[in-house]
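K.L.:
Build me a model from this:
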Amino acid sequence: MSGSQPLLLGVRHHGPGSARAVRAALDAAVPEAVLIEGPPEADALVPLAADQGMRPPVALLAHAVDEPGRSAFWPLAEFSPEWVAIRWALEHDVPARFIDLPATHTLAWRKAEEEAEAEVEEENPSGPSAEHTLRLDPLAVLAETAGYDDPERWWEDVVEHRGAGAPGDGTRDREAALAPFAALEEAMGALRETYGAGGHDRDLVREAHMRLQLRSAQREFGDSVAVVCGAWHVPALRRKSAVTADRALLKGLPKVKADMTWVPWTHRRLSRASGYGAGIDSPGWYGHLFGAPDRPVERWLTKVAGLLREEDRIVSSAHVIEAVRLAGTLAAMRGRPLPGLTETTDAVRAVMCDGSDVPLALVHDRLVVGDVLGEVPDTAPAVPLQRDLTLLQRRLRLKPEALERELELDLRKENDAERSRLLHRLRLLGIGWGEPARSRGSTGTFRETWRLRWEPELSVRVAEAGVWGTTVAAAATARAEADARAARALADVTALAEHCLLAGLRDALPVVMRVLADRAALDADVGHLAQALPALVRSLRYGDVRGTDTTALAEVAAGLAERVFVGLPPACTALDADAAEQMRGHVDAVHGAVGLLAESSAASHGDLRARWRSVLRSLSGRDTVPGVIRGRAVRLLLDEGEVGQDEAARLMGLVLSPGTPPQDAAAWIEGFVGGGGGMLLVHDERLLGLVDAWLTGVPADAFTDVLPLLRRTFAAYEPGVRRTLGELVRRGPGVRGGASAGRTAGIPGFAPEPDTERAEAVLPLVRLLLGLDTDDKDLAGVGT
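P.N.:
Sure thing, here's the model as predicted:
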């Protein structure tokens, strides 16, 4: 590599050893210009790398202007050779330019390739052909040639653990600084001679563009030019090629209009192949190797010990010393120049984790990979929606973080209510920063729990959502209106109305409600109406908490309920087993919705609950209605107090009579005591006795048909309930509910009738919990 030629520095993307070597080579050669593998559209963004607000890992994001979801990333970490080259150029006031194929072609090319792959999959559903998927991995070939079965271990031994001087070490002469690149170029040259493009046909076009850019830089700066690119490309850039031939390869490439900016990235996402086409499995480890000034193994194991101590594991200094010794011994036994990640991991498992992989998984997740999230300055280009989102995040004190965290919100507080609206609006826009979670505390409607985790890909979703508006509120409103008009199912529109209330989109609600009313008027499917009603009623509760006017919503919900009441009985006839089970779910959902709707102050349509009870009575008495629905109707009427215990026992006795086919009887039982019906059988000995007597009388030839239904019914009970039922059945009939002389004498809760004295004892405490007016007499004895 003579001084009369441009300086070609072949690197491994995201390699700390390559990054140190690039710094040393640039210090030794001091070129007048630095050319870097990357999209040329990013040249204007290079100065931002010197901004105080820029903290890697970051990525160059390119996306199509007309189709923001079509995007590509070029990630850069602190230990990426390209980032080191950019920073060196800025520190030495040297021009830094990107020379790879422009993103305008890359994005268009990817779209064409995706369409071609879709056609191939359609023609060959079994999968792509072998020649289509074969791609050469240069590091794997070199590692195998050297006798290694792991490319990562080979790279660590050859590059990361040899000649690892501190970054910026200027004591080495030019030849020593350039020697690693000469050796790597020679190896890659041999591979290119043997394998050609190695299945990477697009590389030929990219390399043609790089050669043209290199020639242009040489005309401007002479041969005092340094090129930092993947080592695989160096032989192609060194090779002499006619300008006309290179331009011919670039002729006719597809194009799209593209925008580019800097976005935050994470260590975890560095493991993905994107942009440069390279990914690493241990970014946290590589970052440590690059940043450690000396004794990398000792410093690493000290980090591991600190993490394990934070998790309350007993790890002392002696453990660290022993782990360092063991890692060194393992490296010597394996013929490695220094302990690598494999040796340190084995040492941590044996010495600090007592041979367990459970704490080792934590070390891998937190340290080997890590959740470092980069930052970009406010001056970086961004779509207006991103700027509005950034301002909202700051005002609401919701900082994006790579590590998943849980957020508890109290909607009675204004700041928490605004946070909730922001997160719901982002979900409606397809920006999944937060996901609702089940609260471990209160289940009231004034509380929400979210799991937050910011992923770099969300920057693409923000850019994509920018077509809907310049602010989060405006974009969410426009998206909701468009989704409402495009929705095909009634349940989709009701779910959208619920989302609008949660997100506080007052301007979108009129459009959504108009579409909802139109769809509800045209939809005659009772199943669709029953699916839509619960979401509407839930929306009424959310509106109460958030102070939203839900009058129009209540009108539509009451209208839907009336239509369900009319259409449900005929819709429940002539159903097979699967359809009957689905309809039972609809009945349960409507029952809960009617209860909430009837309690709503906005509902002024008479006694909805009374009309619903009449529907249940109709369902319970029709022989053409499947048993599972009839049984469920009787159970709901029993819970509502419309059917007494005696009447419920009489109806069950009729169904379980010998004239009823066993399968129909089992289905009725499943509907009546399925779900939470276990306690009903525990406390009502007559019902349990009826089931017990019927089951023992089922003929042997029908028992195998009945058993799956019964197993499904009783398997849903809590273990304690099943155990109690088994004990009651074991005692036998005529013993459980007798007089005080029976076996159950002294066992509270088991009697022919409810124990009103015991039930009334809890009333004062219930009134106190509900905040109802009480007097000292009512509270006498509470808490004693």
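K.L.:
When you work out contacts or count neighbours from here on, use the C-alpha atoms and nothing else.
P.N.:
OK.
K.L.:
and the gap between the nearest residue to Val243 once chain neighbours are set aside and Met652?
P.N.:
Using Cα to Cα, 6 or more residues apart in numbering and skipping residues adjacent in sequence, the residue nearest Val243 is Leu212, 7.1 Å away. Distance, Leu212 to Met652, by Cα to Cα, to the nearest Å: 87 Å.
K.L.:
How about Leu367?
P.N.:
For Leu367, the distance to Met652 - Cα to Cα - is 63 Å.
K.L.:
Test my guess that the residue nearest to Val243 contacts Asp246.
P.N.:
Yes: in this structure Leu212 lies within contact range of Asp246 using Cα atoms under 8 Å: 7.3 Å.
K.L.:
do you know how far the residue of the chain most remote from its centre is from Ile747?
P.N.:
Largest separation from the mean C-alpha position in the chain: Ala741, at 60.3 Å (Cα atoms, centre = their mean). Using Cα to Cα, one obtains 11 Å as the distance from Ala741 to Ile747.
K.L.:
structure for this one too, so we can compare:
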Amino acid sequence: MTGPGPLLLGVRHHGPGSARAVRAALEAASPPAVLIEGPPEGDALLALAADEQMRPPVALLAHAVDDPGRAAFWPLAEFSPEWVAIRWALDRGVPVRFIDLPAAHSLALAAEEEARGADQAPPEPDEAAEPDEAAGCEAASEAPGADAGSGVDEASGAGAVQPDPVPARPEPADEPAPTPGGEPSGVRIDPIAVLAEAAGYDDPERWWEDVIEHRGSADGAAPRHSSTSNATVSGSRPAPESASGVGVPAAPGYASAAESMARPGSAVASAPRSHGADPRAPFAALGEAMAVLREMYGHGGHERDLAREAHMRIQLRAARKEFGDGVAVVCGAWHVPALAAKTTLAADKALLKGLPKVKTEMTWVPWTHRRLARHSGYGAGIDSPGWYGHLFSAPDRPVERWMTKVAGLLRAEDRMVSSAHVIEAVRLADTLAAMRGRPLAGLVETTDAIRAVMCDGSDVPLDLIRDRLIVGDVLGEVPDAAPAVPLQRDLSRLQRSLRLKPEALERELDLDLRKESDAGKSRLLHRLRLLAIGWGEPVTGRGSTGTFRESWRLRWEPELFVRVAEAGVWGTTVLSAATAKAENRAVSAIALADVTALAEQCLLAELPDALPVVMTALADRAALDADVGHLAQALPALARSLRYGDVRSTDTAALGEVAAGLAERICVGLPPACTGLDADGAAEMRGHLDGVHTAIGLLPKARELGERWGFVLHRLAARDTVPGVIRGRAARLLLDDGRLAEDEAARLMGLALSPGTPPAEAAAWIEGFVGGASGGGMLLVHDERLLTLVDAWLNGVPADAFTDVLPLLRRTFSAYESGVRRTLGELVRRGPAAASGPVHASPTMPGFGPGLDGPRADAVLPVLQLLLGSDDNDLAGVAR
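P.N.:
Next up is the predicted model:
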């Protein structure tokens, strides 16, 4: 608004056009002070915005001191009007302040609402849990943009949602609509949608772009296709009936306010087209339209706005008393009428009386374009921040420059894109804009042109363009002088010393733990995982599978700063915090598996001070837990932990003693525990059997324990009361370890597949013996006796029982590789082996001899000698 009193600049948050308009208005007015919608706790941090290290996007982070997990963000991008106003004021030495409701109240109000379980309560604009409210401001429509010289000042985009704290769309049409002049009946008003509907548009975004953003440049040049556009927006199309879901009352003042903004000659549509136009006039026109809407809809369903606006009026009064009436206020356009209203100080204070309050801390944190683009969590609800940033930073010809960027990206991905493609794409985008009655080509037109010209009609390259350019992987930076919890400072120091820079783009990191630098990175990442700071996640590496290799997938997200603040209660450094949390978890853990997993984490993170506490808790839980399933579930983690002593030089002697004790108790209790199990219990116990078998081979007393474990497996394989899947698996483990002769394995299979065995039990034995990824397929390929037994049993299964065992058999054999299944099929088609004579006397498939072929085995010796550089004597007998 212009005229006597403060300069009220109603904006659309994160809009390039609004940002340019604010800059132009501030240049023209030169206010003595600038007031911005935002938390007053951030006033002390505003000076950092001028620091050379500050690179948007950034965000103000406020969190409760007693509950760091309760936090709120106020994101600011380079193209945010608030950021432009802050930098303008700091560059000119003009005082700048935040005037919104303090974060201390916002966080407390959000906590109360959560405690009440008010799912339908109006969300707090400053609460980080609401994507559109993360901007820290709440305006459903913003001021027009004013391009200082580019000819384009748009925030256009296909389906671009409104990046505002309030909902970007009205409620569905079946919801009760508010009545003029009264309180809304549970419906939140989207002012842009209401104004667009009055102007005859069914798409609020398209109306805003055509009428507000797509205007001419400040040099007086009319926009391209202006004649077509003006004919479209001048009211020639009829207004649809409740197109956006909110009924439009036939109120003369309301209609005229909306239509006046849509007319080509209106202040909003034509203000920037000549050198003499007042850059503050569009704000006045938009403020007038908002005043009509506020008069009709009240607070529009945003009840908490009343307290926020009361606080802003109080701060505005104080600023006018200190600096005079010429102060400028940058806020959401929805708030402009409330700030211009005549109220008393006592009435405003009454609205703030009794508000809850919590102690808060605030700082600057880096933000990302991806977070700006998200519509959940801490996002700001912008579909195309990369496109917005391009429009704001492009000095001229933004469409041409955008097409050049796209061409460069596609060329980097080895796609054939020439200068002719760029030229034709620009021409097509302009033509589409003209055909659609738009003043300028927006993101939807440029995307359609890129798809047709550069991508040959395919959407696959467009996914890359959306990811890299339209959204982007920009990660902001904040200066080192920004306040931070001690844990955050220690983490930043470690990141610098280890050269492990946080990045918004997901990447994989391969570590060789034999190198000290890589070992340090591994320790840091494991300690952060223990503190629930999920910067990195372990993944399966593509290289060596040795214990000295680790692979991580890294991606830094802004909310991790909240996790760091939460973890700050455990200590001031990453090491002390991880140690304290590990000790606390060890003392409070109930399940044995939880303690063993914690012990593994402590060894990975190298927390020597926490290990004694964890080991004591582990010994106590192991002594008290008599469940064999729990013991079997805990042993593999301990066995894995014992391997880390080789590479990490960690003392695991105490851990080895506990693991050996667990193995002894499992050997005693496992046979009785495997009796009388149902199908689900047997499948679970089979998994425990595999885990224990692998773990015992890794323990320090592997030879001694292995002998006892072999005896246990023999008992399980021979006991009829044990489920077939466990008996079969025990037999297979013995056979693989060389503790069971092939003839004995064939005898056990023959017993299990005898006619007296129920088909379902026999099928379960087969699954345990040759099922899944255990290599059973190759076993059947190379041992025709076993294949003959299986084939003969299968042929003898009665027809009425075959349908019952078919799912189990299908699950067993479908896990084999296709080549193994094909070979088995060929062997079965050839027929069973000869019934008489030695087992290897029968003909075999090509490539599978009846026994060891000495000459063929010796033929590999020259190759081995060449590879290993050894003498013939050294390789004597190797091939055999």
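K.L.:
What does the superposition give as a TM-score?
P.N.:
Here the TM-score for the pair of chains, by TM-score structural alignment, normalised by the length of the first structure, is 0.93; 766 aligned residues with a Cα RMSD of 2.7 Å.
K.L.:
Next up, identify which helix or strand the residue nearest to Val243 of the first structure is on.
P.N.:
Element membership of Leu212 of the first structure [criterion: DSSP states H and E] is helix 201-221.
K.L.:
Now that helix on the second structure. Mean distance?
P.N.:
Superposed on the second structure, helix 201-221 of the first structure shows a mean distance to its aligned partners of 1.0 Å (mean Cα distance after the TM-score superposition for the first structure).
K.L.:
Show me what counts as buried in that helix.
P.N.:
203-214, 217-218 (16 or more other Cα atoms under 10 Å).
K.L.:
got it, and stretch 696-711 of the first structure?
P.N.:
For stretch 696-711 of the first structure, by 16+ other Cα under 10 Å, it's 698, 706, 709-710.
K.L.:
ok, which stretches of the stretch 351-500 of the first structure are strands?
P.N.:
In the stretch 351-500 of the first structure, the segments counted as strands under DSSP state E, counting those that start in this stretch are 405-410, 434-437, 447-452.
K.L.:
Identify the residues contacting the closest residue to Ala62 of the second structure other than its chain neighbours.
P.N.:
With Cα to Cα, 6+ apart as the criterion, Ala62 of the second structure has its nearest non-adjacent residue at 4.3 Å, and that residue is Met362. Met362 of the second structure makes contact with 41-42, 60-63, 483 under the criterion Cα atoms under 8 Å, 6 or more residues apart in numbering.
K.L.:
export the residues you listed to TSV and tack on neighbour count, distance to Pro6 of the second structure and secondary structure?
P.N.:
Below are the contacts of Met362 of the second structure laid out as TSV (neighbours: other Cα atoms under 10 Å; distance: Cα to Cα, whole Å; DSSP: H, G, I helix; E, B strand; the rest coil):
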residue	neighbour count	distance to Pro6 of the second structure	secondary structure
Glu41	22	23	helix
Gly42	21	22	helix
Leu60	24	26	strand
Leu61	23	29	strand
Ala62	27	29	strand
His63	25	32	strand
Pro483	15	33	coil
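K.L.:
So which of those is the closest to Asp853 of the second structure?
P.N.:
Closest approach to Asp853 of the second structure among the contacts of Met362 of the second structure (Cα to Cα): Leu61, at 73.1 Å.
K.L.:
Please tell me how far the closest one sits from Ile86 of the second structure.
P.N.:
17 Å.
K.L.:
Number of residues surrounding Ala231 of the second structure?
P.N.:
Neighbourhood size, Ala231 of the second structure [other Cα atoms under 10 Å]: 14.
K.L.:
What segments of the first structure are strands?
P.N.:
7-11, 33-36, 58-64, 71-76, 96-98, 225-230, 258-264, 405-410, 434-437, 447-452 (DSSP state E).
K.L.:
residue range for the second one in the second structure?
P.N.:
Read it as strand 33-36 of the first structure. On the second structure, the counterpart of strand 33-36 of the first structure by TM-score structural alignment is residues 33-36.
K.L.:
Quick one: residues in contact with that stretch.
P.N.:
With contacts defined as Cα under 8 Å, 6+ apart, stretch 33-36 of the second structure is touched by 82, 85-86, 89, 94-100, 316, 319, 323, 326-331.
K.L.:
What's the PyMOL line that selects buried ones from these?
P.N.:
In PyMOL, this line selects whichever of these come out buried by 16+ other Cα under 10 Å:
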select buried, resi 82+85+86+89+94+96+97+98+99+100+316+319+326+327+328+329+330+331
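K.L.:
re earlier: what does the helix holding Leu212 of the first structure contact?
P.N.:
Under the contact criterion Cα under 8 Å, 6+ apart, helix 201-221 of the first structure has outside partners 6, 32-33, 35, 99-101, 197, 224-225, 233, 236-237, 243, 246-247, 249-250.
K.L.:
what range in the second structure does that helix sit on?
P.N.:
So helix 201-221 of the first structure sits over residues 303-323 in the second structure, by TM-score structural alignment.
K.L.:
can you check stretch 250-261 of the first structure too?
P.N.:
With TM-score structural alignment as the criterion, stretch 250-261 of the first structure aligns to 352-363.
K.L.:
now that stretch, how far from the centre of its chain.
P.N.:
Chain-centre distance of stretch 352-363 of the second structure: 30 Å, with Cα atoms, centre = their mean, to the nearest Å.
K.L.:
re earlier: kindly give a single ChimeraX line that selects the buried subset of the contacts of helix 201-221 of the first structure.
P.N.:
Here is the ChimeraX command that selects the buried residues among those (16+ other Cα under 10 Å):
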select :6,32,33,35,99,100,101,197,224,225,233,236,237,246,250
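K.L.:
Go through the contacts of helix 201-221 of the first structure and flag which are in helices.
P.N.:
Mapping these onto helices (DSSP state H) picks out 236-237, 243, 246-247, 249-250.
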